[in-house]
Each structure stands twice: as structure tokens, then as C-alpha cells.
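> sequence first, predicted coordinates after that:
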Amino acid sequence: MKIAGRDFRVLDKDLGSITHVEKAQMHAIRPVLRLGGAILMLIALWLLVLGVTGHEPGLIAVGSALIVAGWLGVAIGANDIANSLGPAFGAGAVRLVPGLILVAIAEVAGAAMAGGPVTTRLAEGIFDSAQLGTGLPAQLTVLSALIAAAAWITIATGAGLPVSTTHSIVGSLAGAGIAMLGAAAVNWVSIGIIASAWMLTPLAAAGLAGAILLFVQLNIRDAPDRRAAAQRWLHLLVGVMVGLFVSYLFTLITPGFPLWLDLLPGALAGLAAGWAMRSRVDVMLQDSPDKPRMTSLFRPALLFSAVMMAFAHGASDASNVAGPLLMILRATDGAAISGVVGVPLLLLVGAGTAIALGAVLFGRRLVVMVGSGITRLNAVRAFCITLATALIVLGATGLGLPVSSTHVAVGGVFGVGFAREWLDRRKKRSRKRLPAEEVRRRTLVRRSHVVTISVAWLVTVPVTALMGATCCWLVLWVMGV
């Protein structure tokens, strides 16, 4: 029989940490929000003046889009840096400055190497952008979508509402497309697929993170001889993780090559990483005659998973910047660009660089706060969540599906929490009954995160679609188009 207040202890603790992180994000991103508000006001004034004078409207539309998109990239980097680096920094796996540099490089690499499919989806899969043609009306339509998304993110984040940039971009592009071309031009099937991915990826992350935690708990942490278990399993875990990631990178670098040629470098890298991890574990166990701490054992794995997470984040979220800009470029020169190969590399690098700059310039305080004892996740649980999130986001990116990495990570937190509680019930561990007030508080915390994920795409997409349509009509009217 279940006793109220005994279950979900680990889940409540980790969700409480995420709640602290969200509050910290609100404070850390305030300078970025003020910058965004100023940019939007200046661009609105700029467009109003140009609408009256009529000087170089096409050039101004492109310049305005670059500025707004650049700010979006900086805001994404500043807001999401803690998801990648926070756990590794808190566990002592890396120092702050080297960690920021490493994550920034991974963000740019992810955008450049794997950002093409999602960028193409946003540029071609929301509505039939070919119907826009070229010229000023097409440019202003995409610019309106960018302004609407930026305005919603600025307003919602300033009001303490955690919203997704990905959801905002999708909604605003759909709204602007409807305003300009009508509802028939919107690819509703593609939007349905994207919305399904928003629902399914947190569930997939929950299952994968829970499975990874069960493997670690049963085979290493709870093993009768943790020292022997660490020597037996840790190097295999790290080797497989590194090998799969390197093989994935080679599939990106060498498209069209036979699969075995992509797997071979991954296998070699996995063997090397496994050997290095085995040597490190042996040294750690020699220096520690007592039972080894899991945090110390998992530091290298946690650091590598953080790099994977940053790479996945760059690959997924760079599209929020690059996708609209690609549409602007097509509307400017009329180039018939289609497919992943048609996404300019410089555009992806620029988007990744904007995200990296946001992480380095504005993410320092947030990472320190997340790495503190107040918000820090347990190192093993953080590893499971980070690795599962990275794998799911990379899988979605490969399919060209824009997803929210934060929502996927929250799904991983739920999976880890449920897995830990299942293990506790399996071992018949008893815990003290909590006061009724504390039970209610924890229930509300759990419920709030489920509601956040659900409402984010149920509310954000319609709201930003309406804002995108309104902004499109207004901008076209001001510019006299």
C-alpha cells in the first residue's frame, strides 16, 4: 500500500533544483532581455521612419532581420548554457572558464555540422516559402515572424513564463505565412509532425534516462564490490558513448560513405576512450582505499556528456536563427536553394557563434548558480539526464525536427526520478512520512513541470502565430507594401 509523502523523493529533489535554476535564469537573462527590448524598439522606429521616407527598404529589412536573429541566438545561449555545463561544473569535472570555452566550441560545431536538417525544415516545412517569391514583401514577412518571436520571448520571459524559442519561431512563421499567403499555404502535416515530436521527445528522454540510471545503479552503485564493478563497467560505458558519438560525427563529415567506414573511426575512438577511462579508474581506486564515490568516478563521463549536450543544442537551436535568415536570403537573391546541402555553412556557423557568445558573455553567473549546492543535481543522475537529452535531441535533429532541449531534459528528470523510486520500492526501503503541507508542495512542483511542457506548445504556438500575423500586417502597412 502506498503511503502519501513517501514516493517521488528523488524526483521532487531534482525538480526542485530545476525550479531554482529557472528562477536563476530569470535573473541571469535580464541584461539580454533589456537588450532585446531596446533592439525591438529601435527596429520598430527604424521601420516607421523608412516607411515614411522610402530609403532602401530591402536592405533595411535584411539588416533588421540579422539584428533580431542575432539577438535571438544570444538569448538562446544565455538561457540554455546551464543545461549543458551546470552539472559538469558542479561535480568538479571542469573549471568554469575552460568549460565555457569547450561548450561554446561544441555549440558552433553542432550548428555547423548538424544544423542543416532542422534549418531546412523551418525554412521550407512551415509554409510554402516559394509562394512568397522574392523582393520586399517576402523579406518583410519573415522579418515580421522574427520580430513577433523575439517580442513574445522578451515579454514572456520578463513575466516569468518559461517559453521555448523553438515553439515561438514555429508559431510566428506559421502566423506570418497565413497573413501573407493564406491558411492553405501552411504545411499543416509538417506542423503536426513537429508538434508530435514536442510531445514524444520528453517521453523518450524519460525512458532512456531511466534505463541508463537503472544500468548504473544495478551494475555499479549497488554492486556488492563497487571497486570491481567500476573497473568492469565504467570503461565500457564511456567507450560506447564516445564511439557512438564519433561515428555519428563521421556520418556528418562523410555523407555517402559506406556505414562501416563511419563506424571504424568510432570504434577506434571508443577503444581509446575506454582504455583511458580504465586507467583513470585504476588510479582513482589506488588513491582511495575506501568505497569509491560515484561523483568522482563519473566526472569524465559527465564532462563528455556535457560536450555532447552542447553539440546537440547547437545543432537543434541554431535553426531558430538560421532558418528565418535562410528564407530572407532566398527572398533577397532568388536563389533556388533546397535540401540540406543548400544551407550555407557560413549561416550555420554564424547562428552557432551567436549562441556561443550568449553562453560565454551572459552564462557565467548562471552556471555558477546551477553548480552550487542549492541547485546542483546528483552527478550520476545528471549524467543520465544529460546523456539521454543529448541522444534524443541529436536523433530529432537528424530527422529535421525542431524540439526544445529544456523540455526534453525535464522529461529525463522524470524518468530518472521514477526509476530511482522503483528501485527503492523494489528494495522495500522505508522513508518517514512527510507533513501534509510538504506533500502538497511537492505534488504541485511535479504538476507544474508537466503543465509547463504541455502548455508551452499549446499556448505559445497560437499566441505567436497571432502575433506573427498581426506584425506582418502592421509592417506591410507601415512600409506601404
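Ah, there it is.

> make it CA atoms for all contacts and neighbour counts henceforth
Fine.

> what about the longest helix in this structure?
In the chain, assigned by DSSP state H, the helix with the most residues is helix 436-478.

> by contact count, what packs against it?
helix 9-28, helix 30-53, helix 136-158, helix 165-181, helix 188-216 (3 or more Cα pairs under 8 Å, 6 or more residues apart in numbering; DSSP states H and E).

> give me whichever of these is most buried.
Highest mean neighbour count among those (mean count of other Cα atoms under 10 Å): helix 165-181, with a mean of 27.

> list the helices and strands that one packs on?
Using 3+ Cα pairs under 8 Å, 6+ apart, helix 165-181 is in contact with helix 136-158, helix 319-333, helix 436-478.

> also this one, for the comparison:
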Amino acid sequence: MLSAIVQARVYAINRGVANYSHDHFVHLALAGRWPLCRSLLTLDLPTQPGVSKQQKKTKDGHFVASGLQNPPAPTPQHDGFVGFLGPDRQLHLSFSLLLAGSFLLFSWWAVDYVGSGANKVILVFATVVGMFMAFNVGGNDVANSFGTSVGAGTLTMKQALLVAAIFEVSGAMIAGGDVTETIRSGIVDLSGVSIGPTDFLNIMMSALFAAALWLLFANRMGYPVSTTHSIVGGIVGAAVTLGFVSGQGSTALGMVQWDEVGQIAVSWVLSPVLGGVVSYLLYGAVKRHILLYNEEIEQRLLEIKKERIAHRERHRAAFERLNEIQQIAYTGALARDAVAANRRDFDPTELESDYYRELHEIDTKKSSIDAFRALQNWVPLFAAGGSMVIAAMLLFEGFKHMHLGLTTMNNYFIIAMVGAAVWMATFIFAKTLRGESLSRSTFLMFSWMQVFTASGFAFSHGSNDIANAIGPFAAILDVLRTGSIESKAAVPTAAMLTFGITLCAGLWFIGRQVIATVGRNLTTMHPASGFSAELSAAAVVMGATILGLPVSSTHILIGAVLGVGIVNRATNWALMKPIALAWVITLPSAAILSSVGLVTLRAIF
């Protein structure tokens, strides 16, 4: 120790801080300034059974031996450039370059695609607006989908980005469909209105820009809102405004399909309620049959461990009270018991010492506990059920644009086979984890289950919900190329790829606030609760699609998260109030922004 302090003082004198106290020198040595000092000081730190020296130094943020607070870690030295972009500067720069490159390459391709007679200024502006919309869809919708996974600690932000990049883009590319519906008839019926291609382009661009602006605001506030409601509000606002400014005010409001708007209003309540109810029931079952059982088992194992320690200490103290002759005799009995206990035909009645007789009783209690019963019996069932729901969602939703030609029986057979395969794989996986602790095994199993659920959700989202950005933009490209308004528009592969990349960039740049809301701020998440919320949302989306109920996947997932919080009695209702308000004002806000945008675009173009 003296040598360490001398070296510390020499260092302090050289650095001009010779007036440091003795405690400061200990801090410096323990911080690893000099390996020799650190090794010398470490020798002075007492340890306890089962606790390493390093653990003793860092337990509860204090040095146990000295009672000193941990010294502050040295401040990293970064240049201004690194400080501005943060530690992920390479990914920031990579995505920035990827976005710029995608825009330039797509614009170059689109100029040739629409032909020489198209307005290139409108094309470039529409491309910017469309990518801006996809960027914000990634920051809200995709972030909402991965919020539970990141919040539960199953995926890091970079891992979520990787999963999104693979499954969102592949979903858009593989199963996104070759054509998309325009709004010639739908939420707004333009069939009875005289409208030219330029006005149609203005409606689409205004709707995209307004929806993107509203989503950007929601992203900055951390509010998960419906991108579908945003784009619908934009289209309604632009179409109605066009009717008034073009002198067709008498038919402007009649263009809006108000029953469709009413269904959107119904979804504000129906979606979160359905998601919450299913999540409450599912997570309640998971908690009751698995989590609480594991918690009880871990408590019993801990008590047995303490009993073993107390048993050993009690007999050690009793042994020390014996005289030398008694100790020799007792040691012989212990040796004979140790040999007997290792025989295959071991008979507990042969034990001579109280130590081994009591130890055998303790071990019998421990062996009678089936610690992995819940993981081997219940987790495979939940995993199989979840895989069947995800398989159904992919077959009926994710792959619906691929026209696979599968009959209903084919689909049911595939779903059943997927469930059986996942049950078997999960059961085998649970058996391989018997060497791990119970809490670690539970975390691993639900983490993998949540990753697969999130991946399936991402693929389905990429194949369907990307239409909120690509649909209006595909209509713009089609009008620029043909000069006419059709009920369906072709979706070029280049557009799908570009918008898929932009979607992932939006998740990376502006998705953190929504992820924090969904995965941490509404309620605390862990892999089991995150899996339950995602699976509940997928099941409700699938059921609502089959029944034709007006629902929003975003609202359903938020309801599912709230259901988890209700089970745990840890729901942040104060945060839910502004989120619910944002849901209600999404459509009118996007409509107002779109109205302003339409008037502006008509003045420009």
C-alpha cells in the first residue's frame, strides 16, 4: 500500500496537484492509472464467499473496503465533429449518404420512367414529398412496431434497425404488390367531380406533405399515431378544398364518404380496447403460469441455498466445539458418508453423520422442485400459438398481393405445421437451457420469441402499410406518365426499394422518441410482456381483418401495451391523455395542413 501511495503522490506532483488528499490518491490508483498501484490496493480489499474482488469494489457504486465513492470516469476526449454527430456518427453519415444517393438514383430513373413530356419540376418535388412521408412513417409506424422489443431490452436500437431493414424492405419488395389503389373512389369519391390531372397531382402532393408534417410533429413529441389516418385526413382536406376553390362548393362535402370517416372515429375507441383486452388476457396467462411460477421457484431455491449455507456454518461451529478425539471420529464418519453418498445404490439410512443426513434432506427438497416445468410445458404452447398467429397474418395479409393460389385448407395446413414445428423447437430449446439460471432461461426464450414476432410484424407492415406513402406517390407517377387518372396505379420496384430504404432511415433518425414512449414510458417492458403485447396486436389485427372491423394497428398496439401495464398495475395514464388527444386530432390536423398545401401548390403550379 505504501508503494502505491508513493507512486500516486509522484504522479500528482508531476501533474501539479500535490495538494490532493490521501483519498484522492486511492481514487486515482483504483481508477487504473497505474496497474501496479491497482494490484497492490486490490490486495487490501477483503472478499466474501462467492464475491470477487472486482465485485466488492463496484457493488452499489462504492468501494466496500474503503467506503469511498467511485471516482468519476475520465471524460472522453472528442473533437467537435464527433460531439456534434454523437457516437453513432458513422451510421448517421451512412444513412445520410444512402438517402441522398437513393434520391438521386431514383430521380434519374423516374425521369426516364415518366417520359420526356412530363413536368420534371413536379416529379422532383413529388419525389421529395413522397420520401419525406416514408421517412416519417419509419419514425412513427415502424418505431411503434419495434418499441416493445427495444424497450424490453430484446433488441438494441441498431439491432432493431437491422431487423427493420431486412423485413420491412423485403416485405415491401416481395409482397408489396405490383399495383395500388388510388383515391378515385374510396374515402373521397372523385367520380362525380370534374378534375384534371394537375389538380389530382396537387391533391396527392398536398396530402403527402400534410401527413408527413403531422407525423414529424408526432415523432418529435413521441406520440404514436396512425399513418393511415394521417394520409386519409390529408386527402380529405385537399379534395374538399379543391372543390371549394374550383367553384364546386355544392359538391365538395359530398365527395367525402362520411361513413368511412365515422369508421375511423370508431377505431379510436375500438382498436385500443380490443388490443388491451386481448393483451390483458394473454399476458395475465403468461404471468400466472410462467412468471409467477418461476418467481416462486426461484424464491424456494434461494431459501434452500440459504439453508445449505446455514447448515454448513452450524456444523462447522459444532465441529470446532468438539475435542480432538471427537473430531477424529466425526471426520471418519464424514469420510465414510461421502463415499456412500456417491454410490449408485446409495441408501440414506446408511449415513452416520448428522451433517450428511441433513444435507441429504436439503438435496431431496431441491431435487423435488421441477424448476423448468413452466418453461418446458407452457412456453412452447405460447410460442406455438404465437407462431400460428404470425403465420396466419403473413398468409392472409403479408402475402395477399403475391397471389400464391393457396386454398383455405392449404393455409390452415401450413399454419398447423408451423405451430407444430415451433412447439417442438421451443421444447428442445428449453431442455438445452437447464444449465442456465431460471431467470436467464426465461429471458432468453421470450427474447427469441419476441424477435420472431417482431420480424413477422415488420414483414407484414412492409407489405401493407408502406402503401400509405407509396400509394399516393405511385398515383402521381402514373398520372405523370400517362396523363390520365386511373383507379389503380402501377408500383415500380425502384419506388418500393427507395421508399423502403427511406423508411429504415426514418426509424434510425427520428424513431427514438416513439420507441421510448411505447417501450418504456407507458409501462415497463421485458421480453415476456413485450412478446404478449406484440402477439396480442397481431391477433387483433388478424381477427379484425377477417371480420371487417375498422381498426388501426398503431392504436391496437398501444392498447396492448396498456393491457400489460394494467396487469402489472404500472400504467402511465398521464402520458396516455395527450396520445389519445393526438389520435383524435390527427385527421383534422392533416386535413387543415393539406388544405393550406393545396392552395399553395395551385398558386405555384
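That came in fine, so what should we check first? These numbers come from a predicted model, not from an experiment.

> tm score of chain vs chain?
Superposed pair, TM-score by TM-score structural alignment, normalised by the length of the first structure: 0.71. Supporting alignment: 405 aligned residues with a Cα RMSD of 4.0 Å.

> circling back: between the helices and strands packed on helix 165-181 of the first structure, which gets nearest to Leu297 of the first structure?
Leu297 of the first structure lies closest to helix 436-478 among these, at 30.0 Å (Cα to Cα).

> that older thread, need the helices and strands packed on helix 165-181 of the first structure in TSV (columns: distance to Pro258 of the first structure).
Formatted as TSV, those follow (distance: least, Cα to Cα, whole Å):
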stretch	distance to Pro258 of the first structure
helix 136-158	39
helix 319-333	28
helix 436-478	39
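
> the counterpart of Phe459 of the second structure in the first structure - nearest residue in space that isn't next to it in sequence?
Using TM-score structural alignment to pair residues, one finds that Phe459 of the second structure aligns to Phe311 in the first structure. Take Phe311 of the first structure and drop its neighbours on the chain: the residue closest to it by Cα to Cα, 6 or more residues apart in numbering is Gly110, 4.3 Å away.

> for Val380 of the first structure, which of the helices and strands packed on helix 165-181 of the first structure is the nearest?
helix 436-478 (21.0 Å).

> so that closest one versus helix 188-216, what angle?
Helix 436-478 of the first structure and helix 188-216 are oriented at 150 degrees to each other (axes from the mean of the first three to the mean of the last three Cα atoms, to 10 degrees).

> orientation of helix 436-478 of the first structure relative to helix 9-28 in degrees?
Relative orientation of helix 436-478 of the first structure versus helix 9-28 (the same axes, to 10 degrees): 40 degrees.

> related to what we said a few turns ago, for the helices and strands packed on helix 165-181 of the first structure, which one sits closest to Trp275 of the first structure?
helix 319-333 (36.6 Å).

> hang on, isn't Ala238 of the second structure packed against Ala590?
No. Contact criterion Cα atoms under 8 Å: Ala238 of the second structure and Ala590 do not qualify, at 9.4 Å.

> quick revisit: who's in contact with the residue nearest to Phe311 of the first structure?
When contacts are counted by Cα atoms under 8 Å, 6 or more residues apart in numbering, Gly110 of the first structure touches Ala310, Phe311, Ala312, His313, Gly314, Ala315, Gly352.

> give the contact list for the second one.
Just to be clear, that refers to Phe311 of the first structure. Val103, Ala106, Glu107, Val108, Ala109, Gly110, Ala111.

> how far away is the residue nearest to Phe311 of the first structure from Phe414 of the first structure?
Separation of Gly110 of the first structure from Phe414 of the first structure (Cα to Cα, to the nearest Å): 26 Å.

> all helices for the stretch 301-450 of the first structure, in order.
In the stretch 301-450 of the first structure, the helices defined using DSSP state H, counting those that start in this stretch lie at 319-333, 345-362, 364-370, 379-398, 405-426, 436-478.

> can you map out the strands along the stretch 51-200 of the second structure?
Applying DSSP state E, counting those that start in this stretch to the stretch 51-200 of the second structure gives strands spanning 179-181.

> tell me how many other residues crowd Gly548 of the second structure.
Residues within reach of Gly548 of the second structure, counting by other Cα atoms under 10 Å, total 9.

> repeat for Ile392 of the first structure
Neighbours around Ile392 of the first structure, by other Cα under 10 Å: 23.

> what do we get in the second structure for it?
Superposed on the second structure with TM-score structural alignment, Ile392 of the first structure falls opposite Val540.

> surely that match touches Leu274?
Yes. Val540 of the second structure lies in contact with Leu274 (Cα under 8 Å); the separation is 6.8 Å.

> shared neighbours, those two?
Ile556.

> fine by me, we can end here.
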